[in-house]
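Participant: Dropping the sequence and predicted coords here.
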Amino acid sequence: MQRRLGMMTFPVYVLLGLILGPSGLHLSAPPALLFKICAAGFLFVSGMECSFQGMGRHLKVVLGISLGSFVIPLALGLFVAPLFQFEDFVSSWVFATALSVSALPVIIQILRERSLLNHLLGHIIIAAASLCDIAAWACFMFVLPQEQQATWIWSHFPVLFFFLGLLWKLFLPLPGLFLRNIEIASRWIFAPIFFIGIGLQLNIWKSFNLWLALGTIALAFAGKIIGGLLAAKLLKLPKQEAWIISVALSARGAMEVLLAQLAFHSGLISEMWFTILVIMAIITSLTAGPWLRYLQKKPA
């Protein structure tokens, strides 16, 4: 499914949007309705991709890793939010949630490239990333605007498709032909339009703070690495496996970008923070693969 959206693909789409948008050629962003439809399609497939293989026999490890990899970054984000110019709970919560996301589609691609996808360690990482994704979207829905019922439904509509895809996979197995068609649509229609549209909305010359961006990237790595390593230590996992799990879960990727976009359009974060979170998603995704390569070559 979305695993075919490779580690490098979504940054390329965002970069193309940057070139075409206000950071480059100043072309207009796509219509809001088209944007929401593509976001919903992308999230639906992402929900269907969530995997819990290996959870039955290794439930304690999966739950422990996902808890450490989600709660520690969330707590760290809430703690430092006032230092990062967040003055209210809602924006602080969005920032903390963004630090807690793990991008399942990117992680699957990274694990495939490192020949870990079909190993027990890969199954544990994918299951933990799935739980982190579900927890992040549940936390995000908690702070979306709810002033009016119609507004609530419209603002939640893309996010609801993530849970719809998840439930559909669990309880209503789909025919193979339909799955192949929706995979193709997600790869060649939903994802390109969505991520190019993200780039079209970014103006890195107008709304960017280098020091806040560097601080956010450092926090993004620190939260996932510390949380993963602490959980792995409590679970008595080997040191090399603990590092591989923690680094793999640090990739934010497409899910982070989508969360930032929805938060920005819901008025929960500023344009500057929208830009910073997208850049953080790209950096953490591009870094995870080479870091895992180094860890695998390093003697246990």
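Facilitator: Arrived safely.
Participant: make it CA atoms for all contacts and neighbour counts henceforth
Facilitator: Fine.
Participant: in the host helix or strand of residue 273, what's buried?
Facilitator: Residue 273 belongs to helix 271-297 when elements are defined using DSSP states H and E. By neighbour count on 16 or more other C-alpha atoms under 10 Å, the buried set for helix 271-297 is 271-286, 288-289, 292, 295.
Participant: cool, stretch 23-30 as well?
Facilitator: Counting neighbours by 16+ other C-alpha under 10 Å, one finds that the buried residues in stretch 23-30 are 23, 24, 29.
Participant: Okay, the second one and residue 200: tell me how far apart.
Facilitator: The one in question is residue 24. Note on residue 24: its distance to residue 200, by C-alpha to C-alpha, to the nearest Å, is 9 Å.
Participant: So for those two, which residues contact both of them?
Facilitator: residue 18 (C-alpha atoms under 8 Å, 6 or more residues apart in numbering).
Participant: And the helices in the protein?
Facilitator: Taking DSSP state H to define them, one finds helices in the chain at 9-20, 32-49, 59-80, 89-100, 104-113, 120-143, 149-171, 176-185, 191-201, 210-234, 239-249, 253-265, 271-297.
Participant: other SSEs contacting the helix holding residue 273?
Facilitator: When contacts are defined as 3 or more C-alpha pairs under 8 Å, 6 or more residues apart in numbering; DSSP states H and E, helix 271-297 sits against helix 104-113, helix 210-234, helix 239-249, helix 253-265.
Participant: wait, what's in contact with the nearest residue in space to residue 285 that is not next to it in sequence?
Facilitator: Counting by C-alpha to C-alpha, 6 or more residues apart in numbering, residue 251 is the residue found nearest to residue 285 once chain neighbours are left out, at 4.4 Å. By C-alpha under 8 Å, 6+ apart, the residues touching residue 251 are 102, 103, 106, 107, 281, 284, 285, 286, 287, 288.
Participant: take a look at this one as well, against the first:
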Amino acid sequence: MHTITTTELFLIAMAIIFTVPYLIWRLARTDYWAPLVVVQIVAGILLGPGVLGAAFPDYYTFIFRPEVITALNGLAWWAVMLFVCIAGIELDLVKTWRNRRETGITAGLALFVPLLAGSLLALLLMRWPGWVGSAAQPWQFVVGIGMSCAVTALPILILLMEKLQILRQPLGQRMLRYASLDDIAIWAVLAFILMDWERIGRQGAFLAVFAVACIGFRRVMRAIPERDRWYVLPIWLCICAFGADWAGLHFMVGAFLAGVVIDGHWFRQDHMDQLRNHVLLVLMPVFFLSTGLRTTWETGGAAVFLVAGLLLLVSVAGKLAGVHLAARILHWPRGDATLVGWLLQTKALILIIFVNVLLDKSIITSATFTAMLLMAVASTMITIPRVAPLLARQRDRVVGTGTPENAVS
């Protein structure tokens, strides 16, 4: 009788990872309200111990053995490092600086208001057991929850704007500036949360060496052709991720730093778009599953859904309030604030990466992680259904006044 090997179990798990979300996405035709990437995240939750493991424990433990999970985690780590690095490359700091007043006010308020609201909710959650991680300082938990409510996922925002056909229009370029500045703030806050004051010397050494290495790296990248830059990129990514993890800042912070010091124009835009899409297609589903394997309902399903709902309410209301306040200061045209506020609701991926780090460092519990994961999925799913009709009405008004459609801003 044949004894199934770890390799065979790994391939069965991989087949499940890619088959289940694709069938749901294609057969249920969810693309309008739940793009494939969102379905993959939901499938990861369904395939985790809280759903599949609870319904079919024997099958779950048969397939997702520790050695299989270890192999999947390795792929997931590499996938998320590539994805975060690409997100850093896509930041256009030059355009952000040119429009620094408008971008600073909008991005700042769109970040600060939901961060403040989320922090207040975190203070409330601290009154009940089961939500604060075992290694968390109170301020780390509060700031971590607050920032989770303020996150905007730049890479997913790009995908959604491509679907809405506004990425290359003035509105789309504005959104990229706002999300880019928020992205920098998110990773800066994460690095601050993860600062280990007992290892401050090691972290300072890493940042000093990184700053010096960037000078040499940028000179090399300018001197070599684009073909060679693609080979140098993963080497640089591994070195930066290792250095950050060695210093206690987590490898994802290093991956973001590796990307943010790279100029986007060093690579053809269509090639970078293809890389991002391929990583999303063939690697990130493994990360989604590994994320789903970490979900838990031990605190109670009702409590987790309640907290997820509160996080979603605080996040959406805070983001809309912050953008509307910016619109009043900057005297935006009618309707712009609501449209921008809803576009900035996309949280999936970056929030999932963010809360994975918080869970790794025991700043949040698995129950908090699950609630935030549900919030990330819901906030992303409501974006297109809310934005599409708003965008159509704004285009109708522009056409009615005789203004060219691409002037919508």
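Facilitator: Noted; the coordinates are in hand. Just so it is clear, the structure is predicted and the values come from calculations on it, not from any experiment.
Participant: Out of the contacts of residue 251 of the first structure, flag the one nearest to residue 194 of the first structure.
Facilitator: For these, the residue nearest residue 194 of the first structure by C-alpha to C-alpha is residue 281; the value is 14.9 Å.
Participant: count of neighbours near the counterpart of residue 223 of the first structure in the second structure?
Facilitator: Using TM-score structural alignment, the partner of residue 223 of the first structure in the second structure is residue 318. If you count neighbours by other C-alpha atoms under 10 Å, residue 318 of the second structure ends up with 25.
Participant: same question, residue 215 of the first structure
Facilitator: Neighbours of residue 215 of the first structure (other C-alpha under 10 Å): 12.
Participant: With the one 5 residues further on instead?
Facilitator: Summarising burial for residue 220 of the first structure: neighbours were counted as other C-alpha under 10 Å, giving 26.
Participant: and the nearest residue to it once chain neighbours are set aside, how far is that from residue 189 of the first structure?
Facilitator: Residue nearest to residue 220 of the first structure in three dimensions, not counting chain neighbours: residue 99, with 5.4 Å by C-alpha to C-alpha, 6+ apart. Going from residue 99 of the first structure to residue 189 of the first structure by C-alpha to C-alpha gives 28 Å.
Participant: The two: who's more crowded?
Facilitator: Summary of the neighbour comparison: residue 99 of the first structure and residue 189, criterion other C-alpha under 10 Å, with residue 99 having more neighbours (34 against 15).
Participant: Nearest residue to the most centrally placed residue in the second structure in space, please, no chain neighbours.
Facilitator: Taking C-alpha atoms, centre = their mean as the criterion, residue 350 is the residue nearest the geometric centre of the second structure, at 0.9 Å. Ranked by C-alpha to C-alpha, 6+ apart and with sequence neighbours excluded, the top spatial neighbour of residue 350 of the second structure is residue 153, at 5.0 Å.
Participant: looking at the helices and strands packed on helix 271-297 of the first structure, which is closest to residue 36 of the first structure?
Facilitator: Comparing these against residue 36 of the first structure with C-alpha to C-alpha, the closest turns out to be helix 253-265 (9.3 Å).
Participant: does residue 168 of the first structure really touch residue 46, like I thought?
Facilitator: No: at 11.6 Å, residue 168 of the first structure and residue 46 do not qualify as touching, with contact defined as C-alpha atoms under 8 Å.
Participant: out of these two, which sits in the more crowded spot?
Facilitator: Regarding residue 168 of the first structure and residue 46, a neighbour count based on other C-alpha under 10 Å identifies residue 46 as having more, with 26 against 15.
Participant: how close does the residue opposite that one in the second structure once aligned sit to residue 176 of the second structure?
Facilitator: Counting by TM-score structural alignment, residue 46 of the first structure lines up with residue 87 in the second structure. Per C-alpha to C-alpha, residue 87 of the second structure is found 11 Å from residue 176 of the second structure.
Participant: Return every residue with contacts to both of those two.
Facilitator: Residues touching both residue 87 of the second structure and residue 176 comprise residue 154, with contact defined as C-alpha under 8 Å, 6+ apart.
Participant: about what we covered before: out of the helices and strands packed on helix 271-297 of the first structure, nearest to residue 300 of the first structure?
Facilitator: Among these, the nearest to residue 300 of the first structure by C-alpha to C-alpha is helix 239-249 (5.7 Å).
Participant: Mean per-residue distance, the closest one versus the second structure.
Facilitator: Superposed on the second structure, helix 239-249 of the first structure shows a mean distance to its aligned partners of 1.1 Å (mean C-alpha distance after the TM-score superposition for the first structure).
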